[in-house]
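Participant: from the sequence below, what's the structure:
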Amino acid sequence: MKIWDINPGYLGRQQLLTEHTELHSLAQVIESQLDGVGKMNSAVLRWAYHPAAVALRHAIVVEEMKMRDIEHKTPIAVPSTACEWPTLEGDWTAATQYAELADKGVAGRIPLPMSSVQLWEQHAYSVMARDLPLFKELQSQVESKAIAFDELADLLVETLRRPCHQHHWDKVVMGMWEPCLVASEASDYRSSFGRPDRLLRGIQYLSAQYQWPELWQATALTELACAVRVN
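Facilitator: Sure thing, here's the model as predicted:
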């Protein structure tokens, strides 16, 4: 039983549902003042003292469930307090998590990355919505092969935990909309122009219908829907 750090788009259906159940179990333990925490394995225990992170991780998992037409009726309220995430440490790194899924032959919405280039392409929109200078820096490092896969994998997990800049978030959503313009249904979303939140839902719907790789295989397709935004 695990709570993962990598984007839930990489998880197979069974891993996704199992993590959702585990998050609810952990939320109940937190509500009970950590009664039963001693029975948890280390992959779950490190989340026990981070209730806001548990709630946000649950929200991201739920977005992925919706993208795969999995019904969800059990919300977890996201606290208004600042979110502190558990650290990536020991043997349970982001690269280790990708490797474990590969060993199991897991197939999620997003293909497991086989190179730093593929990993970066899957996360590029998400990083751009948070930190444009970092986006440019990582783009350069990946192109020049100046960053190792393991280092990039951990850095991307940590970056996607950061709040988005509202202006960047809006621009990224509009950029994600451009591939959707080829769809015959694109004109149905004219009323959403100027409303990036609504437009993102349209992007999700059309991506599910057409599965364009640049959108369907992007972490941003789901995680931007529940990302914390600041001005």
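Participant: all contacts plus neighbour counts: C-alpha atoms, from now on.
Facilitator: Fine.
Participant: how about the helices in the protein?
Facilitator: 13-31, 42-45, 51-67, 94-104, 116-128, 132-143, 149-160, 166-177, 196-210, 213-216, 220-223 (DSSP state H).
Participant: redo those helices as CSV? Include mean neighbour count and distance to Ile6.
Facilitator: Formatted as CSV, the helices of the chain follow (neighbours: other C-alpha atoms under 10 Å; distance: least, C-alpha to C-alpha, whole Å):
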stretch, mean neighbour count, distance to Ile6
helix 13-31, 17, 12
helix 42-45, 15, 13
helix 51-67, 22, 10
helix 94-104, 15, 6
helix 116-128, 21, 11
helix 132-143, 15, 18
helix 149-160, 18, 6
helix 166-177, 18, 20
helix 196-210, 18, 20
helix 213-216, 18, 16
helix 220-223, 26, 11
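Participant: residues touching stretch 66-85, excluding its own?
Facilitator: 24, 47, 50-53, 55-56, 58-59, 62, 65, 161, 204, 208, 222 (C-alpha atoms under 8 Å, 6 or more residues apart in numbering).
Participant: and the residue of the chain most remote from its centre, how far from Leu134?
Facilitator: Residue farthest from the centre of the chain, counting by C-alpha atoms, centre = their mean, is Asp35 at 29.2 Å. Separation of Asp35 from Leu134 (C-alpha to C-alpha, to the nearest Å): 41 Å.
Participant: do Val78 as well
Facilitator: 27 Å.
Participant: give the contact list for Ala218.
Facilitator: Taking C-alpha under 8 Å, 6+ apart, one finds 110, 121-125 in contact with Ala218.
Participant: before we go on, could you also do this sequence so I can check it against the first one:
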Amino acid sequence: MRIWDVNPGYLNRQSLLGEHRELHAIVSIIQHNKKGYSRHPETLRWHGFGWALSQRHRLLAAEMNLRGFTDRSPAMIKTQPQKWPHVFVDSPTSQFSILKKKYVNKEQGRIPLPNSVQQLWAQHQYSVMARDEAEYKYIGGWVTSRKSGKGIHEIYPELVSLLRCPPVEANLRNALEQMWNFVCAYAPHPATAMKKESSRHLLKQIQRTAVLHDIVYLKESTALGELPAWQI
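Facilitator: Here you go, the predicted structure:
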């Protein structure tokens, strides 16, 4: 039994659907005081964090939707709004290592497991931009600096923490405009669409166009899958 802390985009189809099933199992255990797996470390760490468990479900459902699956089973559990568990069964960086071993000679996720801090940042930068401009500039400079000795294990916990916060509308719009630059060539009226569309509809256009035209840089971004989960 496992609820991953990495972005669902890193999970292959089997892991994505498997986590979805196991999350519902944990919700059922917590809501109905079931004994089976009630003392499992994964169940214990989510006790009292119903809102976070529900939000993780929304993230899974958003990723499933991006890949063509339909979720019709919301996780209705909402204790401690905006609060996430403080502990991990395995650290987020260790989860990358686990997935790399798990996926040897197997199907990979939508987003490649990162081999460098630069690749990790490229995958997360629009998600961070949508939340905190100062952090976006700081981490971006930190990653691109040749003097920095920071590795994935040093930067990833901060990225996980940032992506547990909801996007801020002004920052979200800025991130979407940057993402729009990759797809606007395929839009009939790109300038009009960007100015008039709501953030929700603009993101849907970006998603649809990135997938249809195989725009790899966007397809391998966390933002493409996770932003819709925040009910923007």
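Participant: structure 1: which residue goes with Ile98 of structure 2?
Facilitator: Ile98 of structure 2 maps onto Glu100 in structure 1, with residues paired by TM-score structural alignment.
Participant: what's stretch 169-181 of structure 1 aligned against in structure 2?
Facilitator: Under TM-score structural alignment, the match for stretch 169-181 of structure 1 is residues 172-184.
Participant: what lies in contact with the matching stretch?
Facilitator: Defining contact as C-alpha under 8 Å, 6+ apart, one finds that stretch 172-184 of structure 2 is touched by 126-127, 129-131, 190, 194, 199, 202-203, 206, 209-210, 215, 218.
Participant: looking at the residues you listed, which is nearest Met1 of structure 2?
Facilitator: Ser127 (27.6 Å; C-alpha to C-alpha).
Participant: and the closest residue to that closest one other than its chain neighbours, what does it touch?
Facilitator: Nearest residue to Ser127 of structure 2 in three dimensions, chain neighbours excluded: Ala223, at 4.8 Å (C-alpha to C-alpha, 6 or more residues apart in numbering). The contact partners of Ala223 of structure 2, by C-alpha under 8 Å, 6+ apart, come to 124, 126-127.
Participant: ok, now how distant is Ala223 of structure 2 from Ala175 of structure 2?
Facilitator: Distance from Ala223 of structure 2 to Ala175 of structure 2, by C-alpha to C-alpha: 9 Å.
Participant: ditto for Val211 of structure 2
Facilitator: 18 Å.
Participant: can you put the helices of structure 1 in JSON lines and add distance to Thr87 of structure 1?
Facilitator: JSON lines is the format used below for the helices of structure 1 (distance: least, C-alpha to C-alpha, whole Å):
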{"stretch": "helix 13-31", "distance to Thr87 of structure 1": "17"}
{"stretch": "helix 42-45", "distance to Thr87 of structure 1": "11"}
{"stretch": "helix 51-67", "distance to Thr87 of structure 1": "11"}
{"stretch": "helix 94-104", "distance to Thr87 of structure 1": "11"}
{"stretch": "helix 116-128", "distance to Thr87 of structure 1": "19"}
{"stretch": "helix 132-143", "distance to Thr87 of structure 1": "20"}
{"stretch": "helix 149-160", "distance to Thr87 of structure 1": "9"}
{"stretch": "helix 166-177", "distance to Thr87 of structure 1": "25"}
{"stretch": "helix 196-210", "distance to Thr87 of structure 1": "30"}
{"stretch": "helix 213-216", "distance to Thr87 of structure 1": "28"}
{"stretch": "helix 220-223", "distance to Thr87 of structure 1": "19"}
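Participant: out of the ones you listed, which gets nearest to Lys2 of structure 1?
Facilitator: Lys2 of structure 1 lies closest, by C-alpha to C-alpha, to one member of those: helix 42-45, at 5.5 Å.
Participant: how close does the closest one sit to structure 2?
Facilitator: Helix 42-45 of structure 1 differs from its equivalent in structure 2 by a mean of 2.7 Å after superposition (mean C-alpha distance after the TM-score superposition for structure 1).
Participant: just how off-centre is that helix within its chain?
Facilitator: Centroid displacement of helix 42-45 of structure 1 relative to its chain, using C-alpha atoms, centre = their mean, to the nearest Å, is 20 Å.
Participant: ditto for stretch 221-232 of structure 2
Facilitator: With C-alpha atoms, centre = their mean, you get 7 Å for stretch 221-232 of structure 2.
Participant: start to end distance for it?
Facilitator: End-to-end distance for stretch 221-232 of structure 2, by C-alpha to C-alpha: 18 Å.
Participant: same thing with stretch 65-76 of structure 2?
Facilitator: 19 Å.
Participant: for Tyr103 of structure 2, see how far away the nearest residue to Gly36 of structure 2 once chain neighbours are set aside is.
Facilitator: Counting by C-alpha to C-alpha, 6+ apart, Gly36 of structure 2 lies nearest to Ile29, which is 7.4 Å off, once chain neighbours are set aside. Per C-alpha to C-alpha, Ile29 of structure 2 is found 29 Å from Tyr103 of structure 2.
Participant: still on that earlier bit, for the residue farthest from the centre of structure 1, which residues are in contact?
Facilitator: Val29.
Participant: so it versus Met67 of structure 1, what's the distance?
Facilitator: 34 Å.
Participant: same question for Pro75 of structure 1.
Facilitator: 16 Å.
Participant: and if you look at Ala107 of structure 1?
Facilitator: 15 Å.
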